[in-house]
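Asker: sequence below, structure please.
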Amino acid sequence: MSAAADFEQIDRDGRRTLAFSGDLALSRIGDLPKRLEGISGFDTIDLSKVGRLDTVGAWLVHRAAADNDAKVEGASEEATHLIDRVAAADKPVKMRPDRRGAFVLALDRMGAATIRTGQTMIGLLGFLGAIVMATGALIRNPRRFRGHATIQQFEVVGVDALAIVGLMSFLIGIVIAQQGAVQLRQFGAEVYTINLIGRLTIRELGVLMTAIMVAGRSGSAFAAQIGTMKLTEEVAALRTIGVSPVEALVLPRMIATTFLMPLLGFYAMIVAIFGGGLFCWVGLGIPPITFLQRINEVVPMTDLWVGLTKAPVFGAIIALSGCFQGMQVEGNSEQVGLRTTAAVVQAIFMVIVLDAFFAVFFTAIGWA
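Answerer: A predicted model of the protein is given here:
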């Protein structure tokens, strides 16, 4: 049976020793802490007669030694290790952090954001390299291509998105026509509303708004799906059985989004023109035949090529961002939401940046 914790004071050659005995454990300490309150002036703590020592007992020994600058002797290896761990944790804790100036805090946040951005860009480049390597392996061995998964993603990214993309494009066409007509009416040039609708939807807004919609719809879904699979260790299971997660999960989504974005963009252009044409017919009295003839006259074919050239690049960026953020999920389910949000924000930001780059590039080569 374990003995209750106790102590005695011993004088040895002018040195005072505090000798503990019994079990220095929570269940056997009793009123020992209260009895130790008035004890001081000893040089050594002897633990040679101590049986069991837990964290509470180690804390009592550490505090007694620290308060009297005493040396601990006779402790076992396990007891010494526990006392050292308790001593390492005995540090003052600030209830409130140090106040920092607004300028220093702003610099700190800017620096942290810059570091995160750099790390994300490096991670995206590495992830893109993994996709290129997986694509090369797939080309060398076409039998590994997952056709059913790719077709399923074609349906999810493309077919299921037709309704929302069509509604959005139809309304955007009406808004462009209405706002353009209001401004041009001041100069008696309502007919040029057709020019505005045609060039703006075909060259810029048709593909750009479709990309934003796909980023919010499909990019977030990619991040959430892959992130959940990482939490449930399905991705690790794929690696265990020798299946590349990039080939099985990323490439079908990348292929589907890249190839379907031009089709969705073209579909959005047609629907937006239809919406603008409907407003011109009802609100401005311009017949559909006249509207289509005017569109054919004022919209150069280069505008269509510009829009369709940007579309697959936007699709690849959206899929890359969504899959990358999904692969970064780890720890807990909260990460799924955070990474999904990051995927949408990152994809939309990169799409807008690339759109600005394309605008400058096509103007430089004469496709203005």
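Asker: could you use CA atoms for every contact and neighbour count after this?
Answerer: Noted.
Asker: is it true that Gly158 touches Leu264?
Answerer: Yes: using C-alpha atoms under 8 Å, Gly158 is in contact with Leu264, at 7.0 Å.
Asker: quick one: which of the two has more around it?
Answerer: Under the criterion of other C-alpha atoms under 10 Å, the comparison of Gly158 against Leu264 puts Leu264 first, with 26 against 21.
Asker: the more buried one is in what secondary structure piece?
Answerer: According to DSSP states H and E, Leu264 maps onto helix 251-283.
Asker: list the helices and strands the next helix or strand along the chain from that helix packs on?
Answerer: Counting by DSSP H and E, the next helix or strand C-terminal to helix 251-283 is helix 288-298. In terms of contacts (3 or more C-alpha pairs under 8 Å, 6 or more residues apart in numbering; DSSP states H and E), helix 288-298 is packed against helix 193-200, helix 251-283.
Asker: nearest to Ile131, out of the ones you listed?
Answerer: Using C-alpha to C-alpha as the measure, helix 251-283 is the one of the helices and strands packed on helix 288-298 that comes nearest Ile131, at 7.2 Å.
Asker: to compare with the earlier structure, here is another sequence to fold:
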Amino acid sequence: MEKSDAMDARAPLHHPTITLDGDGEALSANFAGAWTVATAGAAEQAVDALNSLPEPRRATKAPAMITFDLSQVVTADTAGAWIIHRERARAEFVGHRVALAGVGPRVEFLLAEIENHIPRLLDRPRRPYLAVRALMAIGESAANSGRDGVGLLSMLGLFGWRLATVFTAFRRLRITSILANFDRACRGAVPIVMLMSFLVGLIIAQQAGFYLAAFGATIFVVDLSGVLILREIGVLLAAILVAGRSGSAFTAEIGSMRMREEVDALNVLGLDPVEVLVVPRLIALILALPVLAFLSDIAALLGAGLISWVSLGISPDIFIQRLNEIVTPLEFWVGIAKAPFMALIIGLVGCSEGLKVGGSSESLGRQTTSSVVKAIFLVIVVDGLFAIFFAALGI
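Answerer: The predicted structure follows:
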């Protein structure tokens, strides 16, 4: 093959050039000059000589071996070495076998560094089958539920221990904090709890009257509404609203303190975070929820009495008389007895989720959402367990 110069022969000594020598099965590409960033434009013109090489897959007489001779390279930097590396990769991609010769220490080092920093294609892990993914999700959910259960039991034990410590040394009981949390959890929640309970009681009586009227048993709306509201609906509705209101507030408050490292500051000061942050909130919530449950019962019965009077023709005096005949104090106390246990569950979930918050606002939002969902779920579970327990006792 005739010798081909990429650059004019009168080019300066350090101008980058490529000269092709040889034919047949062997071809040599002689690199010469300075391959630096200053001569990168000329280097890009010089590599045009390599673009004229025939592709082995398309020409039967294409050389099987190309030698890049770098013995005449005067100097090189990263830009020049990158061009040489790129042309070598391009020649190998079309099917040539490329070997390097006459590589100086500097060029060899640069080429090695470029090779080490070439981005590698990441192997995409094979996704398991849908059934396997479903089983994995179920297993992870079960493991997470187990960890959450252990965490709640641990928080419950720690709360009991700190509460016993506080009552043995009464001066450590933070009365001001308890009253402040009681005010926010109880007085602040009265309007929304009573409004929602009033509407729910109204709906229960209206729907019950609609179906019982077909059997001529409209008066039994009082029986159904009274027992259902006092035993189940009043306390359950109050607990759900408190879980969404106060439980999320506990998580957000303690989580914000975690983000600002105030919890760590309490440890540095020698104060127990559970005693300072958790115990007052739980005591306040245990005292507040029975009060809210009582107010919820009153509001729901008012709603049921109003719709019975307006829609069903049951006057208030008949409603109250029938209510006194059917509903006993036991029905009321069965409902109220659930409130402290539900409050304890809500407080434990809210505080434990708050202590799990990391250093980001995303973590705070995630744990607050988790707190509300878990608290409402556990409140309904506790209500179901109480229903089974009272049924077993015949109450």
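Asker: can you give me the TM-score here?
Answerer: The pair, once superposed, lands on a TM-score of 0.79 when counted by TM-score structural alignment, normalised by the length of the first structure; 319 aligned residues with a C-alpha RMSD of 3.0 Å.
Asker: ok so, going back, ok, average deviation of the helix holding Leu264 of the first structure from the second structure?
Answerer: Its aligned residues in the second structure lie a mean 0.9 Å from helix 251-283 of the first structure after superposition (mean C-alpha distance after the TM-score superposition for the first structure).
Asker: the longest helix belonging to the second structure maps to which residues in the first structure?
Answerer: Across the second structure, the longest stretch assigned as helix under DSSP state H is helix 130-168. Here helix 130-168 of the second structure aligns to the first structure at residues 102-140, judged by TM-score structural alignment.
Asker: give me the mean distance between that stretch and the second structure.
Answerer: Its aligned residues in the second structure lie a mean 1.3 Å from stretch 102-140 of the first structure after superposition (mean C-alpha distance after the TM-score superposition for the first structure).
Asker: and the closest residue in space to Met209 of the first structure that isn't next to it in sequence, what helix or strand is that in?
Answerer: Closest residue to Met209 of the first structure apart from its sequence neighbours, by C-alpha to C-alpha, 6 or more residues apart in numbering: Ser169 at 7.9 Å. Counting by DSSP H and E, the element that carries Ser169 of the first structure is helix 162-184.
Asker: give the buried residues for that helix.
Answerer: Going by neighbour count (16 or more other C-alpha atoms under 10 Å), the buried part of helix 162-184 of the first structure is 165-166, 168-178, 180-181.
Asker: same check on stretch 86-102 of the first structure?
Answerer: Along stretch 86-102 of the first structure, these residues count as buried under the neighbour rule (16+ other C-alpha under 10 Å): 86-87.
Asker: end-to-end on that stretch?
Answerer: 37 Å (C-alpha to C-alpha, to the nearest Å).
Asker: what's stretch 335-348 of the second structure aligned against in the first structure?
Answerer: Residue span in the first structure matched to stretch 335-348 of the second structure, by TM-score structural alignment: 307-320.
Asker: need the three-state assignment for Gln72 of the second structure.
Answerer: Three-state call for Gln72 of the second structure (DSSP: H, G, I helix; E, B strand; the rest coil): strand.
Asker: neighbours of it, how many?
Answerer: That count, for Gln72 of the second structure with other C-alpha under 10 Å as the rule, works out to 17.
Asker: go ahead and confirm it touches Ala34.
Answerer: No: judged on C-alpha under 8 Å, Gln72 of the second structure makes no contact with Ala34 at a distance of 9.1 Å.
Asker: rewinding a little: tell me the residue in the second structure aligned with the residue nearest to Met209 of the first structure.
Answerer: Under TM-score structural alignment, Ser169 of the first structure pairs with Ser197 in the second structure.
Asker: for Thr228 of the first structure, give its distance to Gly30 of the first structure.
Answerer: For Thr228 of the first structure, the distance to Gly30 of the first structure - C-alpha to C-alpha - is 50 Å.
Asker: same deal with Ala311 of the first structure?
Answerer: 76 Å.
Asker: same thing with Leu231 of the first structure?
Answerer: Look at Leu231 of the first structure and Gly30 of the first structure: by C-alpha to C-alpha, they are 46 Å apart.
Asker: so the two - more neighbours on which side?
Answerer: The neighbour comparison of Leu231 of the first structure against Gly30 (other C-alpha under 10 Å) goes to Leu231, with 18 against 14.
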